[in-house]
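Novice: Sharing a sequence plus its predicted fold:
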Amino acid sequence: MTYLEFDFIIQPLQPASEILIAELGELGFESFVENEKGLQAYILKEDFRSSQLEELYILKNEAFSISWTSKEVKQQNWNQAWEANFHPITVGNTCVVRAPFHESVEVDFEIVIEPKMSFGTGHHETTHMMLQQILDNDFKGKSVLDMGCGTGVLAILSELKGAACVDAIDIDEWCYENSIENVGRNNCTKIKVYQGDSSLLEGKTYDVIIANINRNILLQDIPIYAKSLNTGGELYLSGFYLEDLTVINSKCESFGLKFDKNYEKNRWVSSKYVN
């Protein structure tokens, strides 16, 4: 499997870098590595069309200067990139997400992640806020869905927080395989990983649904999430900006989901809804 690596040089970095990540994510780019000059973005070669970049809003915005180069990379070369940029992160005072080559840390919840080509190390604002949502809420004895699981980090913390069972789903084969690896790496026994999309939810219900994807997919799938939530269930969403919160809230409310609260970090949002 061959990926294309795009190396974007961005001036000024913010908020251009955040907007570019969001737009590239909607085009099918799977992973991002931010650096001092900009970011590297990865997409399967077979999924990329050069005309896609021409439609990006951020590249047409004269307030930012963005240039890029691209090259082909093999999956196995990804380790060199993320090992050079992946540092342990702390969420609150109780959770640490680290790589296998980092030293162990004494905290309530230590998660060991080898992300490879998968999104979800905890470094991005959306993943960080979703981890915080899980830490701040009661998951004990609950059935949980992690939709768009990436590395499986949110599913793993859900089990560590006492979830009775967790389904982790991602449409990407590499994320599916990576989640299985990370679930085993963290000795989790209550997580089942599936490859697919929201069509897999037919006939299933959960006490908690977590979906850290992107605005368009969330709006498309909120009706399915609402149908799949048990009475009194909780829905946690992220992957969108503060200016998108109104339309996300409106969509949820139209399907009987009541807005409870949201976290905000650098204009990214994570919101909670109750059934």
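Specialist: Happy to help now that I have it. Please read all numbers here as calculations on a predicted model, not as lab measurements.

Novice: going forward, measure contacts between C-alpha atoms and count neighbours the same way
Specialist: Noted.

Novice: Check which residues of stretch 203-222 are buried.
Specialist: Under the neighbour-count criterion of 16 or more other C-alpha atoms under 10 Å, stretch 203-222 has 205-215, 218-219, 222 buried.

Novice: do stretch 43-54 as well
Specialist: Buried, per 16+ other C-alpha under 10 Å, within stretch 43-54: Ile43, Leu44, Phe48.

Novice: repeat for stretch 78-87
Specialist: Trp78, Trp82, Phe86.

Novice: Return the subset of these lying in strands.
Specialist: Assignment to strands by DSSP state E places none of the buried residues of stretch 78-87 there.

Novice: In JSON lines, list these along with distance to Leu39.
Specialist: As requested, these are exported to JSON lines (distance: C-alpha to C-alpha, whole Å):
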{"residue": "Trp78", "distance to Leu39": "14"}
{"residue": "Trp82", "distance to Leu39": "12"}
{"residue": "Phe86", "distance to Leu39": "14"}
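
Novice: number of nearby residues for Gly114?
Specialist: For the record, residue 114 is Glu, not Gly. Counted with other C-alpha atoms under 10 Å, residues neighbouring Glu114 total 23.

Novice: I meant to write Phe101 there.
Specialist: The local packing of Phe101 (other C-alpha under 10 Å) involves 10 other residues.

Novice: same question, Ala226
Specialist: So Ala226, with other C-alpha under 10 Å, has 24 neighbours.

Novice: That one against Leu257, yeah?
Specialist: Yes: using C-alpha atoms under 8 Å, Ala226 is in contact with Leu257, at 7.0 Å.

Novice: Return every residue with contacts to both of those two.
Specialist: Taking C-alpha atoms under 8 Å, 6 or more residues apart in numbering as the contact rule, Ala226 and Leu257 both touch Asn275.

Novice: Please enumerate the helices of the chain.
Specialist: For the chain, the helices defined by DSSP state H occupy 16-27, 57-60, 78-85, 125-136, 153-160, 173-185, 215-228, 245-254.

Novice: this is the comparison structure:
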Amino acid sequence: MNYIELKLTINPEFSDIFMAELGEIGYETFTEENDGLNAYITEDLFSENAVDEIMERYLGMTPISYSYKTLEKKNWNEEWEKNYEPILAANGRVRVRASFHEADSNIPYDLLINPKMSFGTGHHETTSMVLSLQMNVNHEDKKVLDVGCGTGILAIFASKLGASYVAGFDIEEWAAENSRENCQLNNCDNIVIRQGTIEDEPAEQYDIILANINRNILMRDIPKYVEFMKPAPAQLVVSGFYQHDIEDIENVAKEVGLKKIQTENKNNWAAVVFERV
């Protein structure tokens, strides 16, 4: 069967939101571009009206335009494998690869990630920065919460860094399922993944919270994250926003008793470690 390629021109901050929205109506695969997002769906499931309905919900929040075309039938798994190259993070100390790539014994941390959608693989600046920052956070015998776990990559790395227990959740069931699959691939049996949101997170206290989401959700939910943090020196690692957003994120964090202790920037994207005071 042929596929439809939907090309969205949007603010990149909204990419994750549109992936979730389009995933709900049958889109299977996504690729992030500098000016937006490409999404793919089988021709029989494509509906321009359904796309228009999603677009209307975000008018005024981000510039939006789209186009689409029919693609010839291909072996999409083969195409994905050809375009998915292993990546290095944390100054070469972390390698993220799929199961069809050979292991490299020279790399201290080898993460196996087979994504159901083509994001959360470490290729995006925000993910690679969080992986790098995690290297500087003591995970040994710590309890960790991964908010919006996606492929489970951050939770898996937390486990590899010595966390005693890792919980993760994602609003999308396919993401939660993918995280569980990747946890099994990496032999991480101390990770528990569920579908849901921070609103229905069981009452637990964590040493470390990881949240690679987007600016708007972080601005709204950082006060909620603090409710799940142990007393000082519990830490919160956040990303998914631009450098010019750091001040706004920091102001929200300060209001709930967090101080900024480390930042990282890459191609205008930013990641920050906060600590409870």
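Specialist: Structure received. Given the structure is predicted, the values throughout are model-derived calculations rather than measurements.

Novice: if I look at Ala20 of structure 2, how far off is Glu53 of structure 2?
Specialist: Per C-alpha to C-alpha, to the nearest Å, Ala20 of structure 2 is found 14 Å from Glu53 of structure 2.

Novice: ugh, wrong one, Glu24 of structure 2
Specialist: Remark: distance between Glu24 of structure 2 and Glu53 of structure 2 (C-alpha to C-alpha) = 13 Å.

Novice: Go through the buried residues of stretch 43-54 of structure 1 and name the one nearest Tyr263 of structure 1.
Specialist: Ile43 (29.0 Å; C-alpha to C-alpha).

Novice: What number of neighbouring residues does the nearest residue to Gln134 of structure 2 once chain neighbours are set aside come out with?
Specialist: Closest residue in space to Gln134 of structure 2, ignoring its immediate chain neighbours: Ala158 at 7.5 Å, by C-alpha to C-alpha, 6 or more residues apart in numbering. When counting by other C-alpha under 10 Å, one arrives at 30 neighbours for Ala158 of structure 2.

Novice: now the buried residues of stretch 43-54 of structure 1 as TSV including distance to Glu177 of structure 1?
Specialist: Shown next, in TSV, are these (distance: C-alpha to C-alpha, whole Å):
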residue	distance to Glu177 of structure 1
Ile43	17
Leu44	16
Phe48	22
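
Novice: What does Ile17 of structure 2 correspond to in structure 1?
Specialist: With TM-score structural alignment as the criterion, Ile17 of structure 2 lines up with Glu26 in structure 1.

Novice: give me the number of residues near its match?
Specialist: Neighbours around Glu26 of structure 1, by other C-alpha under 10 Å: 15.

Novice: what sits against it?
Specialist: Contacts for Glu26 of structure 1 were tallied using C-alpha under 8 Å, 6+ apart; they are Asn214, Asn216.

Novice: now do Leu229 of structure 1
Specialist: When contacts are counted by C-alpha under 8 Å, 6+ apart, Leu229 of structure 1 touches Thr205, Tyr206, Asp207, Val208, Ile209, Leu235, Asn275.

Novice: for structure 1, longest strand please?
Specialist: Longest among the strand segments of structure 1 by residue count, using DSSP E, is strand 229-241.

Novice: Run the angle between it and helix 16-27 for me.
Specialist: 130 degrees (axes from the mean of the first three to the mean of the last three C-alpha atoms, to 10 degrees).

Novice: what's the neighbour count on Arg93 of structure 2?
Specialist: Close neighbours of Arg93 of structure 2, defined as other C-alpha under 10 Å, add up to 15.

Novice: Does it touch Pro108 like I think?
Specialist: Yes: between Arg93 of structure 2 and Pro108 there is a contact under C-alpha under 8 Å: 5.6 Å.

Novice: Alignment lookup: Pro88 of structure 1 to structure 2.
Specialist: Structural correspondence for Pro88 of structure 1 with respect to structure 2 (TM-score structural alignment): Pro86.

Novice: on that earlier part again, could you point out which of the buried residues of stretch 203-222 of structure 1 is nearest to Thr231 of structure 1?
Specialist: Distances from Thr231 of structure 1 to the buried residues of stretch 203-222 of structure 1, taken by C-alpha to C-alpha, are shortest for Asp207, at 7.8 Å.

Novice: ok, for the residue opposite that closest one in structure 2 once aligned, nearest residue in space, not its chain neighbours?
Specialist: Using TM-score structural alignment, the equivalent of Asp207 of structure 1 in structure 2 is Asp207. Spatial nearest neighbour of Asp207 of structure 2, excluding adjacent residues (C-alpha to C-alpha, 6+ apart): Ala234 at 4.6 Å.
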